[in-house]
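> Below are the sequence and a predicted model for it; my questions follow.
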Amino acid sequence: MVLFLWQYICINGHEFEVPELDEFQYGTLLLRNELDEIQCVYVNDKAFSEIDKLVSGHSLVSNYEEGDLTDIVQSVFSIACDENVDGGGKYNIRTNQRCPKCGTRNMDDWGQIIPLKPVEVDVKEVTHNHWFSLSEAEKKSLVDAAILKELKKTN
């Protein structure tokens, strides 16, 4: 997959480059795990659509604006993603790359490098084997818990 280098500055002032999607590319999202491994998901992915539907129809967020709802869908989506068999935890859309100097994931600033610097990166699609083995009731229960957890973070 062709990604583009972005310049990041962590909260400790360290600058580094990270491969990311082009800022104008829509329909694809990158996910990272705790080992900074990257996978991707396309918004027409069946599991992504299921999460979107379950979150969008949830009574706790039914009055949310579209942008806020999108943030919750992206935060909750990791429950539908398989972990790397070698460890690293769940893949998450909202996990920043770790600063290679100090290890923080908290960033002060970032932006796509202009002129564009394309790089070829081996990126696989995230899998959902465990998610698809669950019943509808189990999926709903996981989404309920994930939404509650997300709402506690933001309140």
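Done, it's in.

> For the rest of this, base every contact and every neighbour count on C-alpha atoms.
Noted.

> and the gap between Val76 and Ser56?
11 Å (Cα to Cα, to the nearest Å).

> Please say which of the two ends up with more neighbours.
A count of neighbours by other Cα atoms under 10 Å puts Val76 above the other of Val76 and Ser56, at 26 against 19.

> buried ones in the longest strand along the chain?
Determined from DSSP state E, the single longest strand within the chain is strand 2-10. For strand 2-10, a neighbour-count test (16 or more other Cα atoms under 10 Å) marks 3-10 as buried.

> From the contact counts, what lies against that strand?
Applying 3 or more Cα pairs under 8 Å, 6 or more residues apart in numbering; DSSP states H and E, one finds that strand 2-10 contacts strand 15-20, strand 107-112, strand 118-120.

> and those, which is most packed in?
Counting by mean count of other Cα atoms under 10 Å, strand 15-20 has the highest mean neighbour count of the helices and strands packed on strand 2-10, with a mean of 18.

> Please name every helix or strand in contact with that strand.
Using 3+ Cα pairs under 8 Å, 6+ apart, strand 15-20 sits against strand 2-10.

> pull the longest helix from this structure.
Assignment by DSSP state H gives helix 136-154 as the longest helix of the chain.

> next up, a second structure to put side by side with the first:
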Amino acid sequence: MAERVYSYFDYDGEVELPWEGVADFAGMPHYFWLHESSSTPRSGIFDLAPVDATLLSRVVEMEAIWHAWDLDYHAGKVALDSHPLRSGVNPQFVNLKIEISNAAYLLRDATFRRRAIFRATEAFLALASRFEGKRWPIPGFHSATLEVCWSNS
């Protein structure tokens, strides 16, 4: 059964797996880190640790800031140098990133391992198909939204 991916970090959207992020596992939010990629596309082994409501709210807030920028970027309204992680552009985004990274570091002792397959959501694929063959920038387009299927490693 596919589960929700709240946010993912360090992902090129083409061939790589997300290196880390937050997704549901058994219906509950967990932080995940890539442990080992697999020869199967979009598949790998991940370390997971449950997250609390406070950390999840920070992740959701950071993702909302990112998503708003990403929509504007893909629409050609803003340049890459306006990325919210750049110094001085969006201090709240930077603070959230630091806070999330620090909290994730503390979770590393509580991990367990599972295999995962990530894929773009049906909603994203439907959106992307509407823009096939169009040239960038594309208003209304955005980076992939993902879902994940977990299994025992």
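Yes, it's here. Since the model is a prediction, treat every value here as computed from it, not as a measurement.

> quick one: TM-score?
Once superposed, the chains reach a TM-score of 0.29 (TM-score structural alignment, normalised by the length of structure 2), with 80 aligned residues with a Cα RMSD of 5.2 Å.

> Turn the buried residues of strand 2-10 of structure 1 into a markdown table, including distance to Tyr42 of structure 1.
Shown next, in a markdown table, are the buried residues of strand 2-10 of structure 1 (distance: Cα to Cα, whole Å):
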| residue | distance to Tyr42 of structure 1 |
| --- | --- |
| Leu3 | 15 |
| Phe4 | 18 |
| Leu5 | 20 |
| Trp6 | 21 |
| Gln7 | 24 |
| Tyr8 | 24 |
| Ile9 | 28 |
| Cys10 | 28 |
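
> Can you pick out the most distant pair from those?
Pairwise distances among the buried residues of strand 2-10 of structure 1 were taken by Cα to Cα; the largest, 20.6 Å, belongs to Leu3 and Cys10.

> can you map out the helices along structure 2?
Under the criterion DSSP H, helices of structure 2 are mapped to 53-74, 91-107, 122-130.

> Deepest in the core, which of those is it.
Highest mean neighbour count among the helices of structure 2 (mean count of other Cα under 10 Å): helix 53-74, with a mean of 16.

> which secondary structure elements does it contact?
Against helix 53-74 of structure 2 (3+ Cα pairs under 8 Å, 6+ apart) you get strand 3-9, helix 91-107.

> Just tell me which of those ends up closest to Glu122 of structure 2.
Between Glu122 of structure 2 and the helices and strands packed on helix 53-74 of structure 2, the shortest gap by Cα to Cα is with strand 3-9, which sits at 12.1 Å.

> Give the buried residues for stretch 39-53 of structure 1.
39-42, 47-48, 51-52.

> circling back: need the helices of structure 2 in a markdown table (columns: distance to Leu34 of structure 2).
Formatted as a markdown table, those follow (distance: least, Cα to Cα, whole Å):
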| stretch | distance to Leu34 of structure 2 |
| --- | --- |
| helix 53-74 | 18 |
| helix 91-107 | 13 |
| helix 122-130 | 23 |
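
> Any idea which of the ones you listed gets closest to Glu20 of structure 2?
Of all those, helix 91-107 sits nearest to Glu20 of structure 2, with 9.8 Å by Cα to Cα.

> That closest one packs against which elements?
Going by 3+ Cα pairs under 8 Å, 6+ apart, helix 91-107 of structure 2 lies up against helix 53-74.

> right, so of the helices and strands packed on helix 53-74 of structure 2, which gets closest to Ser129 of structure 2?
Judging the helices and strands packed on helix 53-74 of structure 2 by Cα to Cα, what sits closest to Ser129 of structure 2 is strand 3-9, at 21.0 Å.

> Quick check: buried residues in that closest one?
Buried residues in strand 3-9 of structure 2, counted by 16+ other Cα under 10 Å: 3-8.

> Ala128 of structure 2 versus the closest residue in space to Trp33 of structure 2 that isn't next to it in sequence, what's the distance?
Nearest non-adjacent residue to Trp33 of structure 2, counting by Cα to Cα, 6 or more residues apart in numbering: Glu20, 4.3 Å away. Noted for Glu20 of structure 2: a distance of 24 Å to Ala128 of structure 2, by Cα to Cα.
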